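Student: No sequence on hand, only this structure:
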């Protein structure tokens, strides 16, 4: 068969196979066009699950008469003009294929009126011959696109459409996802003439939360955590649920306002939730990632479901750490009426008899059965409980200990109390780790740190000493790449730790690393404190540990106070 140029109709139908999978795909493309046109009110009407009719009406800027025919041509767009535009795309659509592809497999009517144009004009196109007819029409400012008989001229594609109910469920989900991406726009959805969804504009935070409740349900909105984090030009905000879900049907992620289902993003989220949810459960979230448009390539998928980040490792670790920090934050106080169940939390008992453990006051928090996984809110409740309590049945000579303000451990030994800073215990543990030929552990992906001349000079001075600290760091394209760190310390934010580490004098490099790592942990949970104390009890004489690291408070003075 000789090589030949494909006819325009066939080329458009091939393109339609990439971007027009079902009625929901048509609606996504057309609604995104409306948003790019500046519309703040978009109405969607469908009949028979979109099989028979789709109508999108907006109040955007509209299309002039002289451009209506061109708008239905392939690769016609007003959103990019040169290669530089392609490298920093801020619009939702830019390929110029949607209208041409849709008109090649349906009967399409495009009606539009810009505000400056005295009358509206209508462009009518049918897929069989692709000819466009222009006629005057009555229409308010804005644009309407009506799509009739989808896939009427491609029977092979039409037979793959599902039932009316199934196709409408996909349409409903598309509108839900778009409604969460643009709170400044009102949306409505009608099916077979019946209004089923209506999302008013949401200008205030309370209104936004109300829209989230409309989309995700009241249960999600009432117990979701609010997250907000920024780092090196990246911003992540939104809502996060601790409630395990059996299906991944409440996972909404947006990159610069664009709906996204990206493998790298999904991996970062799953990694952050590791240990918080059982293996078969799914997290629920509504998250918005914002970054410089030049740092992300959205032109990697015809339907724009995936993106490619120029600093993939930085984005991955930023999402992971931001979510992990949010999950580990102390839970807000809740009244007993709002708790689904409760669980008592107690500090682990030390091994040595002369150090008396605290029989802690029962602390309650939300505690859901996660099939053996850790109970996040319940375990954090002890950290938020900052009052010393004593057991009414214990004699006064056997006072107890408790975690105070997440930073200190109060213990009793013989006739004295000792206040032990946990960061000093952590520093001692880390020193022991680095003194005995530390094992280097590779990161999942290297951490990239922008490198100026000062940081580059500091790295050159310490480059030979870093392997002794189990650090594998390389310089590449004006960035430092952290590839391996001491085993057990991967959870730390090395992009924050490395610059101050390299600024230290060569003879104090190890001490500076210990200081940074010990102070990186701002608050300890009861479980972490107990584990840390247990480690010292196993490796050193507890009495020596108390006298070396703790501040002695005579028991009589403490009881008197």
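Tutor: Thanks, I have the structure now. Predicted model, so just to flag it, every value in this text is computed and none were measured.
Student: Could you use CA atoms for every contact and neighbour count after this?
Tutor: Fine.
Student: show me where the stretch 251-400 of the chain has strands.
Tutor: Using DSSP state E, counting those that start in this stretch, the strands of the stretch 251-400 of the chain run over 251-255, 258-259, 282-290, 296-297, 308-309.
Student: And here is the other one:
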């Protein structure tokens, strides 16, 4: 069979097989175009579950007369112009396939007027070659799209439609999801001439809460806590239902990425993991959550129907969501009275059970009697943290300051051998770095994921008694009962996995107290190769150019020097 170009209608119908699954898919594409056009009022009229009529009317920017034909053409869009736009998509639509695909399986009429036009114009696609006819019409500023007799020319697709009630149920669920994505838009949904939903724009927090209650139900609103957590340009906010109020039904599980409706496996897994073992096997989490991040960090060009996204830093986003939601769920456990000390916030348990208002409604309270499992958030941080690339013996490279004497190498992850003329200077990094960090207080580095460590009573007393010293080192920690939450560490510890050494360090301090915490920690980490000496030196760039900090190496290094200088056979 020879290779031929597909006729336009056939090509559009093939695309329609991916874009138009059922009437709800048509509503989704049309409404997303309205939102992209800047509409703040959208009316949706449905007849016979959408198989007979779908009409979407908005007050957006409209489509100019000379662009109406292009609007119904395949791969024509105003959303993107080049590859750079594709890499940072901020609009809901961008493929330019929806209207052409819908018009190939229905009788579509598009009427629109821009603010700069004196009259509206109407376009409709007819004929085998999808030719578009344009005529004058009467219409206010904005756009109306009417889809008649969906799948009238594709009987095989039409017979797979369910009953009118079922199809409209999918449309109603879709409108709920859309209304939860844009609180600034007013919505009107009707079916067979009967008004089903009428939602006014929700511009304040109280109005948003009321919309959530109207769409998700009073039970959800009464047991949902509003949460918000941000790190850098990644932010998550929304409503989360307390574990004790979760049921076995898949009820109100709505997630959004940059305002786009999602059924993303990564997000769903992170949410479930945040709940951890606080949910019984037959319980389902309930949530309305919004994830916001830089558009270039997420790829929405994954599926024609745009149901899926791909995160460039998938592990980082997953762990951020787990940590943020676990923090929120932890705050729903028995409250504590905070005792402020430098570097350490200690929270004392209350004398009576905790009652927390989670919905903003003073009539709704619950008593929390268990704490979410900490294991849900102990994720390995190595994905986004710099790996400890320097081994026990590592070549010192261009990371050293340009004005220093020529460095040679680091051996035993502790001794720096540096050439100075004809001599080799041997520097013991343990006392050198200890003295430097003690005199030059290092800034703190906030952890992307706060680390949670369970302590014993002796370790808790140690932290409380020496809180000021931990503060001087650059630690920011919260102690609640026997749970320690580490929120920031000294800058020179930014490349370490805190959960792997902090508990051990505190236990050593309990067994054998020392005065110099910094040097004790340095010795433990350097000797165990848990931190690279080369990376440590990057945190002290002035050190090598200031010999007054140098501490000579002990005599036992002589054997090492002999090994380095002996010729190899």
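Tutor: Perfect, I can see it now. Note that this is a predicted model, so its numbers are computed, not measured.
Student: Superposed, how do the two chains score by TM?
Tutor: For this chain pair, the superposition-based TM-score is 0.65 by TM-score structural alignment, normalised by the length of structure 1; 402 aligned residues with a CA RMSD of 3.8 Å.
Student: so which of the strands of the stretch 251-400 of structure 1 comes closest to residue 409 of structure 1?
Tutor: strand 282-290 (34.0 Å; CA to CA).
Student: Could you tell me where the closest one falls in structure 2?
Tutor: Aligned by TM-score structural alignment, strand 282-290 of structure 1 falls on residues 284-292 of structure 2.
Student: in whichever strand or helix holds residue 531 of structure 1, what counts as buried?
Tutor: Following DSSP states H and E, one finds residue 531 of structure 1 within helix 526-539. Within helix 526-539 of structure 1, the residues scored as buried using 16 or more other CA atoms under 10 Å are 526-530, 532-534, 536-537.
Student: so can I have JSON lines of the residues you listed showing distance to residue 100 of structure 1?
Tutor: Written out in JSON lines, the entries for the buried residues of helix 526-539 of structure 1 read as follows (distance: CA to CA, whole Å):
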{"residue": "526", "distance to residue 100 of structure 1": "62"}
{"residue": "527", "distance to residue 100 of structure 1": "61"}
{"residue": "528", "distance to residue 100 of structure 1": "60"}
{"residue": "529", "distance to residue 100 of structure 1": "63"}
{"residue": "530", "distance to residue 100 of structure 1": "65"}
{"residue": "532", "distance to residue 100 of structure 1": "65"}
{"residue": "533", "distance to residue 100 of structure 1": "68"}
{"residue": "534", "distance to residue 100 of structure 1": "68"}
{"residue": "536", "distance to residue 100 of structure 1": "70"}
{"residue": "537", "distance to residue 100 of structure 1": "73"}
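Student: which helices and strands sit right next to the lengthiest strand in structure 2?
Tutor: Assignment by DSSP state E gives strand 444-454 as the longest strand of structure 2. With contacts defined as 3 or more CA pairs under 8 Å, 6 or more residues apart in numbering; DSSP states H and E, the packing partners of strand 444-454 of structure 2 are helix 314-330, strand 483-490, helix 498-511.
Student: Can you lay out those as a markdown table showing distance to residue 213 of structure 2?
Tutor: Compiled in a markdown table, these are given as follows (distance: least, CA to CA, whole Å):
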| stretch | distance to residue 213 of structure 2 |
| --- | --- |
| helix 314-330 | 20 |
| strand 483-490 | 34 |
| helix 498-511 | 40 |
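Student: can you give me the helices for the stretch 401-550 of structure 1?
Tutor: For the stretch 401-550 of structure 1, the helices defined by DSSP state H, counting those that start in this stretch cover 422-435, 453-462, 494-502, 509-520, 526-539, 542-549.
Student: Of all those helices, which one comes closest to residue 53 of structure 1?
Tutor: With distances scored as CA to CA, the stretch of those nearest to residue 53 of structure 1 is helix 494-502 (52.8 Å).
Student: Pull the residues that contact the closest one.
Tutor: When contacts are defined by CA atoms under 8 Å, 6 or more residues apart in numbering, helix 494-502 of structure 1 is touched by residues 447-449, 455, 458-459, 462, 482, 509, 512-513, 516-517.
Student: what sits against the closest residue to residue 48 of structure 2 other than its chain neighbours?
Tutor: Nearest in space to residue 48 of structure 2, with sequence neighbours left out and distances taken as CA to CA, 6 or more residues apart in numbering, is residue 164 at 5.3 Å. With CA under 8 Å, 6+ apart as the criterion, the residues that contact residue 164 of structure 2 are 48-51.
Student: how near is the aligned residue in structure 2 for residue 95 of structure 1 to residue 89 of structure 2?
Tutor: Using TM-score structural alignment as the criterion, the counterpart of residue 95 of structure 1 in structure 2 is residue 95. Distance of residue 95 of structure 2 to residue 89 of structure 2, given as CA to CA, to the nearest Å: 11 Å.
Student: Check residue 152 of structure 2 too.
Tutor: Counting by CA to CA, the separation of residue 152 of structure 2 from residue 89 of structure 2 is 34 Å.
Student: who's more crowded, the two?
Tutor: Counting neighbours by other CA atoms under 10 Å for residue 152 of structure 2 and for residue 89 shows that residue 89 has the greater number, 20 against 16.
Student: okay, now the nearest residue to that one once chain neighbours are set aside: neighbour count?
Tutor: Counting by CA to CA, 6+ apart, the nearest residue to residue 89 of structure 2 once its immediate chain neighbours are dropped is residue 295, at 6.2 Å. A total of 16 residues lie near residue 295 of structure 2 under the criterion other CA under 10 Å.
Student: same deal with the one 5 residues further on?
Tutor: Using other CA under 10 Å, residue 300 of structure 2 has 25 neighbouring residues.
Student: need the contact list for it.
Tutor: 89, 306, 308-310.
Student: Mean deviation, the host helix or strand of residue 228 of structure 2 versus structure 1?
Tutor: For residue 228 of structure 2, the element it lies in under DSSP H and E is strand 224-231. Compared with structure 1 after fitting, strand 224-231 of structure 2 has a mean deviation of 0.9 Å; criterion: mean CA distance after the TM-score superposition for structure 1.
Student: Next, the contact list for residue 188 of structure 2, please.
Tutor: Residues touching residue 188 of structure 2, when contacts are defined by CA under 8 Å, 6+ apart, comprise 42-44, 195-199.
Student: just checking, which of the residues you listed belong to strands?
Tutor: Judged by DSSP E, the subset of these located in strands is 42-44, 195-199.
Student: Name the nearest of those residues relative to residue 230 of structure 2.
Tutor: Distances from these to residue 230 of structure 2 were compared by CA to CA; the smallest belongs to residue 199, at 29.3 Å.
Student: I am finished for the moment; much appreciated.
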